[in-house]
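K.L.:
okay, predicted coordinates and the sequence, questions at the end:
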Amino acid sequence: MENKKALKLIDKILTDIEASGINTDTLIEDLKDLRSYALEQQVPLVVKVLRLTYEHIEENDSFLIPIPDDDPIEDTDVSPENNSEVDPVESLMYLISLLKDIKNKMNIMDLSDYRDALNAF
């Protein structure tokens, strides 16, 4: 994201998650605020990922999506039963950190993977 306020909010979200884990009270509002910046900048992938992320957190009180693998695996099962290896805090922090540089092709690919995993969940 290029907006300085959005970048500040990303840093705040990362700091909050690192300090207190996934605190749904403030986190969901911060993600909604961040989504409004993505709407202003007209970045549809980021808008979608942020919406899916806060809806997922609202439903599950956690973030149960694993960090995307470097090598895509055709048959990935991201069902709730298959999330024993997921570190919710680490995965969510990685997702949010991707938003700092949305011009990076690898970040866009990982955001797309998160979008697909959130849709499949």
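P.N.:
Received it, and whenever you're ready, just let me know what you need.
K.L.:
CA only for contacts and neighbour counts going forward, please
P.N.:
Fine.
K.L.:
now name the helix or strand holding the residue nearest to the spatial centre of the chain.
P.N.:
Residue closest to the average C-alpha location in the chain (Cα atoms, centre = their mean): residue 95, at 3.9 Å. If you go by DSSP states H and E, residue 95 is part of helix 88-98.
K.L.:
structure B:
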Amino acid sequence: MENKAALKLIDKILKDLDKTGINTDTLISDIKELRTYALEEQIPLVVKVLRLTYEHIEENDSFLIPMLVDDEDDVVVIENEPVESLKYLIALIKNLNNKINISDLKEYRDLLNNY
């Protein structure tokens, strides 16, 4: 993302996840706010992933999508570590010029849709 406020918010979300884990009170509102920046920048994939993410957290009081790990040419799903998986997803949004980040965001989108 290009917006400095959005990047600052991403850093805040990541720090909060380190401090308090998945605290749905602030986390959901922060993700919704981050989604508004993605709407402004017209990044449909990020808009969709963020919406699916906060809806998933609202429904489950956690992030139950497993962490993605690169294994040579394939993306492999590993054991579920909710905070680490969510941190990875949020961190992907920082650099959308990286093709691997886009690919992983698409994988998260698919996992969230199929959950």
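P.N.:
Cool, the structure landed. Just so you know, these numbers come straight off a predicted model, no measurement behind them.
K.L.:
where does the TM-score land?
P.N.:
After superposition, the two chains reach a TM-score of 0.93 (TM-score structural alignment, normalised by the length of structure 2), with 112 aligned residues with a Cα RMSD of 1.4 Å.
K.L.:
and the helix holding residue 95 of structure 1, which stretch of structure 2?
P.N.:
Helix 88-98 of structure 1 corresponds to residues 82-92 in structure 2, going by TM-score structural alignment.
K.L.:
ok, residues contacting the matching stretch?
P.N.:
Stretch 82-92 of structure 2 is contacted by residues 10, 13-14, 17-18, 21-22, 62-68, 101-102, 104-105, 108 when judged by Cα atoms under 8 Å, 6 or more residues apart in numbering.
K.L.:
next step: the residues you listed restricted to helices.
P.N.:
In helices, defined here by DSSP state H, the members of the contacts of stretch 82-92 of structure 2 are 10, 13-14, 17-18, 101-102, 104-105, 108.
K.L.:
and those residues, which two are the farthest apart?
P.N.:
Across those, no pair lies farther apart than 18 and 102, at 23.8 Å, counting by Cα to Cα.
K.L.:
who's more crowded, these two?
P.N.:
residue 102 (17 against 13; other Cα atoms under 10 Å).
K.L.:
any idea what the more buried one aligns with in structure 1?
P.N.:
By TM-score structural alignment, residue 102 of structure 2 lines up with residue 108.
K.L.:
how far away is that match from residue 83 of structure 1?
P.N.:
Noted for residue 108 of structure 1: a distance of 23 Å to residue 83 of structure 1, by Cα to Cα, to the nearest Å.
K.L.:
which elements pack onto the helix or strand where residue 58 of structure 2 lies?
P.N.:
According to DSSP H and E, residue 58 of structure 2 maps onto helix 44-60. On a contact count with 3 or more Cα pairs under 8 Å, 6 or more residues apart in numbering; DSSP states H and E, helix 44-60 of structure 2 meets helix 24-40, helix 99-114.
K.L.:
which residues are in contact with the closest residue in space to residue 115 of structure 1 that isn't next to it in sequence?
P.N.:
Excluding its sequence neighbours, the residue lying closest to residue 115 of structure 1 (Cα to Cα, 6 or more residues apart in numbering) is residue 49, at 5.3 Å. Shown in contact with residue 49 of structure 1 (Cα under 8 Å, 6+ apart): 111, 114-115.
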